[in-house]
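> My questions concern the predicted model and sequence given below.
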Amino acid sequence: MTADDRQPGLRTASLGEIAGRAVPGAETVTAVIQQTVRRESVAAYEQWLKKVVPIASRFPGHRGVNVIHPAAGGLQYTVTIRFDSLAHAQDWFGSETRRELVREVAPLLDADEKVETRTGLEFWFHPPAGQPPAKRYKQFLLTLSVIYPLTILVPAVLHRLLAPVPVVSGYWLEHLVASAVLVGLMVYVVMPRYTRLMARWLYK
């Protein structure tokens, strides 16, 4: 956590005030960048990627970078950069650092890059290139199949773990912890992998 994210007032906040706060990280913003590389420039582009990732990670609110390499014979790379808020994402995309990196990579690309910003479910159900968007009922069923077991298992497991600790075993605080764990699992662990696993059915 960076210094500007700290909120000293939380130290003296009441249990009710904490329970009423929004769960941190629930509105993660993901920028999806698609870049088509010149065939003769692939090696240089890969070196450029190695430079971008650590630089992006130094910006406030950064939550990770993923690079999806093209299929064999392809030249389109997809880079996803996650931030904890739209404001932090805009800081990165509006920065001189980002503009300088774009100027560096421009000669290596076969076309202008495409950038889209998505939040929450929009990113989980982003179709592969050339595929139509997932039908709404499939998005609903896939999300339900994850949320239903998690809402049963996570509170039950946490209740057993937190019961011996009176400070955190109260009704409101226990539910806050369960909500934070559930959202974290959905955003960072389960949905990114589950949607890839079910992609053939999802985008059929």
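Looks like it arrived, so ask away.
> going forward, measure contacts and count neighbours with C-alpha atoms only.
OK.
> After the lengthiest helix in the chain, which helix or strand is next?
Ranked by residue count, the top helix of the chain under DSSP state H comes out as helix 136-162. In the C-terminal direction, the helix or strand that comes right after helix 136-162 (DSSP states H and E) is helix 171-184.
> before we move on, back to that, buried residues, the longest helix of the chain. List them.
Counting neighbours by 16 or more other Cα atoms under 10 Å, one finds that the buried residues in helix 136-162 are 139, 142, 143, 147, 150, 154, 155, 158, 159.
> Next, format those as a markdown table and append distance to residue 46.
Listed next are the buried residues of helix 136-162 as a markdown table, based on distance: Cα to Cα, whole Å:
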| residue | distance to residue 46 |
| --- | --- |
| 139 | 34 |
| 142 | 34 |
| 143 | 34 |
| 147 | 37 |
| 150 | 38 |
| 154 | 40 |
| 155 | 43 |
| 158 | 43 |
| 159 | 47 |
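> Just list what the longest helix of the chain packs against, helices and strands only.
helix 171-184 (3 or more Cα pairs under 8 Å, 6 or more residues apart in numbering; DSSP states H and E).
> for comparison:
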Amino acid sequence: MSVTPSQAHVTRIARRRAKAGREREYEALVREMFAAMRDAPGFIGAQMITPETPGGDYQVIAHFRTEADLKAWDESPARAALQPRLCAAGENEPEYRVVTGLEAWFGPQVVAPTTHPPRARMALVTWLGIFPTVSLYLWLVAPWLSPLPFLPRVALLTALIVITMTWGVMPRLTRLMRGFLNPSAHS
């Protein structure tokens, strides 16, 4: 089964400042929004990244299965009820960026470098995804591709692995391992 861009996992990043003195209220409203999102069809997960320095931008990252699921959330009564309160606590209109699939890996950095997990932990989690995926494809698929010349065989195997990692393994693995990847955010 192939995944078309309209079916791909979609991530929306919203940046906004809270009004001075209303930061705790804003954070509580974002957490309330996350609770409401849990009931939305296609919702995968969300996180809030607080500003590195006082008065800086908050980043709210929401993951949905499809663009249609994100659109349904945007048009939902639950979101409509929260928006006026978020606008009242927010200093400006949010700036949105929507990314899907591999675009999130190659787009400009959105999160401050200090909020990224340590590289060693990212490498370990990536290996935990790649090792079984590659092993499975080498065991199950490689024998069927053996009549092909080397480069087409490698091209097909790596394409299968990239598709599986991007839309299957890594979204689930990073969600499962988020406490390990970002221990300070979950302590």
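Great, that's in hand. The structure displayed is predicted, hence computed values, not measured ones.
> Quantitatively, what TM-score do the chains reach?
The TM-score (TM-score structural alignment, normalised by the length of structure 2) is 0.61; 145 aligned residues with a Cα RMSD of 3.8 Å.
> sorry, back to before: so which of the buried residues of helix 136-162 of structure 1 comes closest to residue 125 of structure 1?
Distance ranking of the buried residues of helix 136-162 of structure 1 against residue 125 of structure 1, using Cα to Cα, places residue 139 first at 7.2 Å.
> which ones are touching that closest one?
Residues counted as contacts of residue 139 of structure 1 (Cα atoms under 8 Å, 6 or more residues apart in numbering) are 125, 202.
> Now which residue in structure 2 aligns to it?
Using TM-score structural alignment, residue 139 of structure 1 has no partner in structure 2.
> Please tell me how far residue 139 of structure 1 sits from residue 145 of structure 1.
Separation of residue 139 of structure 1 from residue 145 of structure 1 (Cα to Cα, to the nearest Å): 10 Å.
> Equivalent analysis for residue 87 of structure 1, please.
Counting by Cα to Cα, the gap from residue 87 of structure 1 to residue 145 of structure 1 is 32 Å.
> Could you do residue 38 of structure 1 as well?
41 Å.
> Ok, residue 117 of structure 1 next?
26 Å.
> How is the residue nearest to the spatial centre of structure 1 assigned, secondary-structure-wise?
Geometric centre of structure 1, nearest residue: residue 82, 4.7 Å, by Cα atoms, centre = their mean. Under DSSP: H, G, I helix; E, B strand; the rest coil, the three-state class of residue 82 of structure 1 is strand.
> Show me what it lines up with in structure 2.
For residue 82 of structure 1, the aligned position in structure 2 is residue 63, judged by TM-score structural alignment.
> any idea how far that match is from residue 104 of structure 2?
Distance of residue 63 of structure 2 to residue 104 of structure 2, given as Cα to Cα: 11 Å.
> Same question for residue 51 of structure 2.
Applying Cα to Cα, the value for residue 51 of structure 2 to residue 104 of structure 2 is 21 Å.
> ok, residue 92 of structure 1 - how many residues close by?
Using other Cα atoms under 10 Å, residue 92 of structure 1 has 20 other residues around it.
> how about it, what's its partner in structure 2?
Under the alignment (TM-score structural alignment), residue 92 of structure 1 maps onto residue 73.
> got the contact list for the spatially closest residue to its match that is not a sequence neighbour?
Nearest residue to residue 73 of structure 2, sequence neighbours excluded (Cα to Cα, 6 or more residues apart in numbering): residue 40, at 6.3 Å. Contact analysis of residue 40 of structure 2 by Cα under 8 Å, 6+ apart lists 69, 72, 73.
> ok, the aligned partner of residue 128 of structure 1 in structure 2 - how many residues close by?
Aligning on TM-score structural alignment places residue 128 of structure 1 opposite residue 110 in structure 2. For residue 110 of structure 2, the neighbour count with other Cα under 10 Å is 12.
> I'd like to know how far residue 110 of structure 2 sits from residue 60 of structure 2.
11 Å.
> ranges for the strands of structure 2?
10-16, 43-49, 58-64, 95-100 (DSSP state E).
> I'd like these as JSON lines, with distance to residue 163 of structure 2 appended.
Output for the strands of structure 2, formatted as JSON lines (distance: least, Cα to Cα, whole Å):
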{"stretch": "strand 10-16", "distance to residue 163 of structure 2": "15"}
{"stretch": "strand 43-49", "distance to residue 163 of structure 2": "19"}
{"stretch": "strand 58-64", "distance to residue 163 of structure 2": "18"}
{"stretch": "strand 95-100", "distance to residue 163 of structure 2": "13"}
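> gap between whatever residue of structure 2 lines up with residue 57 of structure 1 and residue 78 of structure 2?
Residue pairing (TM-score structural alignment): residue 57 of structure 1 is matched to residue 38 of structure 2. To residue 78 of structure 2, residue 38 of structure 2 is 11 Å away according to Cα to Cα.
> Same question for residue 44 of structure 2.
17 Å.
> what about these two, which has more around it?
Set side by side, residue 44 of structure 2 and residue 78 show more neighbours around residue 44, with 19 against 15, by other Cα under 10 Å.
> ok, the more buried one touching residue 64?
Yes. Applying Cα atoms under 8 Å as the test, residue 44 of structure 2 and residue 64 come out as touching, 5.2 Å apart.
> ok, residue 30 of structure 2 - contacts?
Residue 30 of structure 2 neighbours (Cα under 8 Å, 6+ apart): 48, 60, 86.
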